[in-house]
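Peer 1: the amino acid sequence is not available; the structure is as follows:
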């Protein structure tokens, strides 16, 4: 897999995961969501997750620290997003709001930073 392909997938992931805050805020406002917390919790269901777990990523990349760190942070991001959504769909807007502004914001920032760092380390 070329570094350009990896860079493209990372860039898409940064945008897609940034959009989650808006989706979660909508769920908090409406108290409902088209997607379930259980599905959100699975980090291999979004486009980036499907790519991250796909066999198209070579073993050298998989064994590298940037991949390992991003994979872990991505999974943690999904668990936290699912927790926010769980509160939202169970009419616990205050708890969801506190979580989205606290832990979710932190995890989102850390994941974006790791993705950006990985992207910057790619050569070619």
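Peer 2: All right, it came through fine. It should be emphasised that the depicted structure is a prediction, and the values quoted were computed from it without experimental measurement.

Peer 1: switch to C-alpha atoms for all contacts and neighbour counts from now on
Peer 2: Fine.

Peer 1: could I get the buried residue list for the longest helix anywhere in the chain?
Peer 2: The residue-count maximum for a helix in the chain (DSSP state H) belongs to helix 3-30. Neighbour counts over helix 3-30 (16 or more other CA atoms under 10 Å) mark 6-7, 9-11, 13-14, 17-18, 21, 24-25, 27-28 as buried.

Peer 1: now do stretch 77-95
Peer 2: Neighbour counts over stretch 77-95 (16+ other CA under 10 Å) mark 77-89, 91, 93 as buried.

Peer 1: quick check, nearest of those residues to residue 71?
Peer 2: Checking those against residue 71 by CA to CA gives residue 77 as the nearest, at 9.9 Å.

Peer 1: please compare the first structure with the one that follows:
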């Protein structure tokens, strides 16, 4: 994979993962109970996670990629927890979690790590 393709994928990942907050908020407000919680919790079920898994070992094992992988997995656990609250009808708790520091720290940390990785590509 060339450097530009990697940059493009990292840019797309930033937008897709930022959109999770809106999707989860809309699901909470709509009272959705059929969310695929188990899939949301897994970092290897989204397009970016599949892309990360498919990278060559030398790329996947770089410090930047490892940091993104760990933060990406953490993000999905947190988002999955919010989805579980929504699915069980705990709308107020889910909305509070989306506005809380844990969710914010997770998304901000992932965004910073993806940006660092993108900037490290020459």
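Peer 2: Thanks, I have the structure now. These numbers were taken from a predicted model, which means no experiment stands behind them.

Peer 1: report the TM-score for the pair.
Peer 2: Scored by TM-score structural alignment, normalised by the length of the second structure, the superposition of the two chains gives a TM-score of 0.93; 121 aligned residues with a CA RMSD of 1.2 Å.

Peer 1: can you show me the helices along the first structure?
Peer 2: Going by DSSP H, the first structure shows helices at 3-30, 37-41, 47-52, 59-63, 65-89, 93-99, 105-121.

Peer 1: which helices and strands does the first one pack with?
Peer 2: With contacts defined as 3 or more CA pairs under 8 Å, 6 or more residues apart in numbering; DSSP states H and E, helix 3-30 of the first structure has these neighbours: helix 47-52, helix 65-89, helix 93-99, helix 105-121.

Peer 1: same thing but at 7 Å, please
Peer 2: Packing contacts for helix 3-30 of the first structure, counted by 3 or more CA pairs under 7 Å, 6 or more residues apart in numbering; DSSP states H and E, involve helix 65-89, helix 105-121.

Peer 1: coming back round to it: now, the most widely separated pair of the buried residues of stretch 77-95 of the first structure?
Peer 2: The two members of the buried residues of stretch 77-95 of the first structure with the most space between them (CA to CA) are 77 and 91, at 21.6 Å.

Peer 1: and residue 47 of the first structure, how far from residue 15 of the first structure?
Peer 2: Using CA to CA, to the nearest Å, one obtains 11 Å as the distance from residue 47 of the first structure to residue 15 of the first structure.

Peer 1: do the same with residue 66 of the first structure
Peer 2: Residue 66 of the first structure is 19 Å from residue 15 of the first structure, where distance means CA to CA.

Peer 1: just send the buried residues of helix 3-30 of the first structure back as a markdown table, with distance to residue 36 of the first structure too.
Peer 2: As requested, these are exported to a markdown table (distance: CA to CA, whole Å):
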| residue | distance to residue 36 of the first structure |
| --- | --- |
| 6 | 29 |
| 7 | 30 |
| 9 | 25 |
| 10 | 25 |
| 11 | 26 |
| 13 | 20 |
| 14 | 22 |
| 17 | 17 |
| 18 | 19 |
| 21 | 15 |
| 24 | 11 |
| 25 | 15 |
| 27 | 11 |
| 28 | 13 |
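
Peer 1: for these, which one is nearest residue 58 of the first structure?
Peer 2: Taking CA to CA as the measure, residue 58 of the first structure lies nearest residue 6 of the buried residues of helix 3-30 of the first structure, at 10.9 Å.

Peer 1: spatially nearest residue to the closest one, not counting backbone neighbours?
Peer 2: Distance criterion CA to CA, 6 or more residues apart in numbering; nearest residue to residue 6 of the first structure, sequence neighbours excluded, is residue 119 at 7.7 Å.

Peer 1: the one you found is in contact with residue 7, isn't it?
Peer 2: Yes. Residue 119 of the first structure is within contact range of residue 7, at 5.5 Å (criterion: CA atoms under 7 Å).

Peer 1: burial count for residue 35 of the first structure?
Peer 2: Neighbourhood size, residue 35 of the first structure [other CA atoms under 10 Å]: 11.
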